[in-house]
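Participant: below is the structure, and that's it, no one-letter string:
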């Protein structure tokens, strides 16, 4: 079979996916019309033309503007279902969806509205596509830790409905240490913890996420390559990195996909996974990230299979849930 077909049949988990970042311009305009929301752009074409980012912040400015179209429970349901349809076509068997409640509550959208819509989509995706899922609440790091605690307080009455917390948004100037107390509280609550670190931020941010936040996965982590000691630690601890190749190129972390260090990190024994981050903005869902990375970096089919296995092993699921996926993966010939 050809490479695209091979990638599609690999059972895989997507572990770094911002559900708001799957808002395609067509759906954005449909929801904006439905809700009477004015967008900064006049058309789908004008919106796509704006997707030329100089850095993470230039992307975030556009991302938050587009999120204004999301208002009611049905919007969040429709958003997530559009993602799950694409994920099913890409061979995703499990997805862990990041969501940013602060992006919505700041606009007057209730936390429960967001959660209800996403949770209903997760249940529908399980029935319709046999995709299991988890919801991970992300704190916006450009806001204060106190605002993070306020968001956690909103989530507490229904904390069993989420599975973990993360840390995203503008990395530079907002080190993980800023949120040490908040993450300690989340760990006390029994929540899984992850954090973005080492995308634009230095290797020291990755170390802080490991030591101060005690994360179970590092989101991005590509700048670990600048520190041999950190690389050795990540390999030794088998700390999963949720790498997003097309995103990294779109945000100018690497000049081209051929310059990406994903294969070098894999060769160094690091538990890298491939994910799509904000695919509506970065030009490709998880299958395209696999295919394009393979072409640009010379990844062989066994390496792609290893990356898929890494994703399944790093997912926040039970061994009983994971076992049939791993057995299916093992049965696929390269």
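Facilitator: On my side now, so go ahead. Remember, it's a predicted structure, so these values are computed and weren't measured experimentally.
Participant: contacts, neighbours, all on C-alpha from now
Facilitator: Noted.
Participant: all strands for the stretch 151-300 of the chain, in order.
Facilitator: All strands of the stretch 151-300 of the chain, identified by DSSP state E, counting those that start in this stretch, fall at 164-168, 192-197, 217-220, 241-243, 272-274.
Participant: correction: the stretch 1-150 of the chain
Facilitator: For the stretch 1-150 of the chain, the strands defined by DSSP E, counting those that start in this stretch occupy 12-18, 92-99, 132-140.
Participant: got the angle between the second one and strand 164-168?
Facilitator: Following axes from the mean of the first three to the mean of the last three Cα atoms, to 10 degrees, one obtains 60 degrees for the angle between strand 92-99 and strand 164-168.
Participant: what residues does strand 92-99 touch?
Facilitator: 11-20, 130-138, 166, 315, 325 (Cα atoms under 8 Å, 6 or more residues apart in numbering).
Participant: grab the longest helix from this structure for me.
Facilitator: As assigned by DSSP state H, the longest helix anywhere in the chain is helix 111-129.
Participant: and that one, how far out from the chain's middle?
Facilitator: Relative to its parent chain, helix 111-129 has a centroid offset of 17 Å by Cα atoms, centre = their mean, to the nearest Å.
Participant: and the nearest residue to residue 214 once chain neighbours are set aside, what is it in contact with?
Facilitator: Spatial nearest neighbour of residue 214, excluding adjacent residues (Cα to Cα, 6 or more residues apart in numbering): residue 193 at 7.5 Å. With contacts defined as Cα under 8 Å, 6+ apart, residue 193 is in contact with 164-166, 183, 186-187, 213-217.
Participant: putting a second one here so we can go through both:
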């Protein structure tokens, strides 16, 4: 099964580019930009990656982002992630970025988006990896800050396809950002949002009804609400689940108790993603392995995560058909061999 997973075409829909900042690159950028960081070695950084909840992770996540200053830094960060994608056979990725994390430090919006976009374009040309970019609002900040960020994004609609909502879910319900999401929809952006990770299942319902989200990031608390489960199945609302992240942040105590496979078997459009892989100990292939080791699955079931992700993506129908056929062919060839 390891060989099958390694070669399986994969589509990632829930990836925070700032969360791919490996300790080695953190030190390299800190030295290049003369930024002081509170660590003496990469081993010390990794030792600090022991989190008891989402906020304990975010504290160190924002601290690490301080080394990102120049357009080249964002390019290098994104390029390093794309090389990981190539190794894991990720054929398409839809990347989140958090502009407020950087603009609040005095880094220009254009610096951030141009660095990321330049790497994504090169990844398309030289690695054959297609990609789309989604801008997230930080939900622990106020809606006025989100509106300001949305305005900064307007000249970059050729680079940014959608907006999302991330950061601390507790105490920051979806309704807090209803107006800015309505404005984003009017401007032509697609919408996604984190919900039902550490927050209640009602956050998922509100995200669908108030924010007009077409995808739910995480969403694992949906199992607490039978009526919501029926809705997700009937409407085929995609959930971009991040198994290793959920384990690292104690959303589930062990992978054996994770509900991702149960959701899949109940016909929820659930997908596998890596979230913040530098911090949570695994990229796409690692997440697939972790799920399958804890929940024995058939090859057809494993491939369904990819089929779901293709359908849940913001790709054109032509591209969806191409990637679906690619996966069908892979599954057939593997079965034949």
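Facilitator: The structure has been received and is ready for your questions. Here the structure is a predicted model, which means the values were calculated and not measured.
Participant: TM-score of the superposed pair?
Facilitator: In this superposition the chains share a TM-score of 0.98, using TM-score structural alignment, normalised by the length of the first structure; 332 aligned residues with a Cα RMSD of 0.8 Å.
Participant: where do the helices of the stretch 1-150 of the first structure begin and end?
Facilitator: 3-9, 25-35, 44-49, 56-66, 73-89, 101-105, 111-129, 145-155 (DSSP state H, counting those that start in this stretch).
Participant: what about the fourth one, how far off from the second structure?
Facilitator: It stands for helix 56-66 of the first structure. Compared with the second structure after the fit, helix 56-66 of the first structure shows a mean deviation of 0.1 Å (mean Cα distance after the TM-score superposition for the first structure).
Participant: got the angle for that helix vs helix 25-35?
Facilitator: Using the same axes, to 10 degrees, helix 56-66 of the first structure lies at 40 degrees relative to helix 25-35.
Participant: ok, back up a step: just the buried ones from the contacts of strand 92-99 of the first structure, in ChimeraX syntax?
Facilitator: In ChimeraX syntax, the buried subset of the contacts of strand 92-99 of the first structure is picked out as below (16 or more other Cα atoms under 10 Å):
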select :11,12,13,14,15,16,17,18,19,20,131,132,133,134,135,136,137,138,166,315,325
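Participant: returning to that earlier point: what distance do you get for the residue nearest to residue 214 of the first structure to residue 310 of the first structure?
Facilitator: 18 Å (Cα to Cα, to the nearest Å).
Participant: next one: residue 7 of the first structure
Facilitator: Residue 7 of the first structure is 14 Å from residue 310 of the first structure, by Cα to Cα.
Participant: same question for residue 232 of the first structure.
Facilitator: On the measure of Cα to Cα, residue 232 of the first structure and residue 310 of the first structure end up 18 Å apart.
Participant: likewise residue 158 of the first structure?
Facilitator: Distance from residue 158 of the first structure to residue 310 of the first structure, by Cα to Cα: 31 Å.
Participant: and for residue 105 of the first structure?
Facilitator: 35 Å.
Participant: the two: which is more packed in?
Facilitator: Neighbour totals were compared for residue 105 of the first structure and residue 310, and residue 310 leads with 22 against 15 (other Cα atoms under 10 Å).
Participant: excluding chain neighbours, what is closest to whatever residue of the second structure lines up with the more buried one?
Facilitator: In the second structure, residue 310 of the first structure lines up with residue 308, judged by TM-score structural alignment. Nearest residue to residue 308 of the second structure, sequence neighbours excluded (Cα to Cα, 6+ apart): residue 269, at 5.7 Å.
Participant: residue in the first structure matching that neighbour?
Facilitator: With TM-score structural alignment as the criterion, residue 269 of the second structure pairs with residue 271.
Participant: and that match, what does it touch?
Facilitator: 234-235, 238-241, 307, 310.
Participant: rerun that using 10 Å as the cut-off
Facilitator: Residue 271 of the first structure makes contact with 217, 234-243, 265, 306-307, 309-311, 313-314, according to Cα atoms under 10 Å, 6 or more residues apart in numbering.
Participant: are any of these buried, and if so which?
Facilitator: 217, 234-235, 238-243, 265, 306-307, 309-311, 313-314.
Participant: inside helices: which ones of these?
Facilitator: 234-235, 265, 306-307, 309-311, 313-314.
Participant: just these now: which is nearest residue 75 of the first structure?
Facilitator: Proximity of these to residue 75 of the first structure was ranked by Cα to Cα; the top entry is residue 311 with 28.7 Å.
Participant: what angle do helix 73-89 and the longest helix of the first structure make with each other?
Facilitator: Computed by the same axes, to 10 degrees, the angle between helix 111-129 of the first structure and helix 73-89 is 30 degrees.
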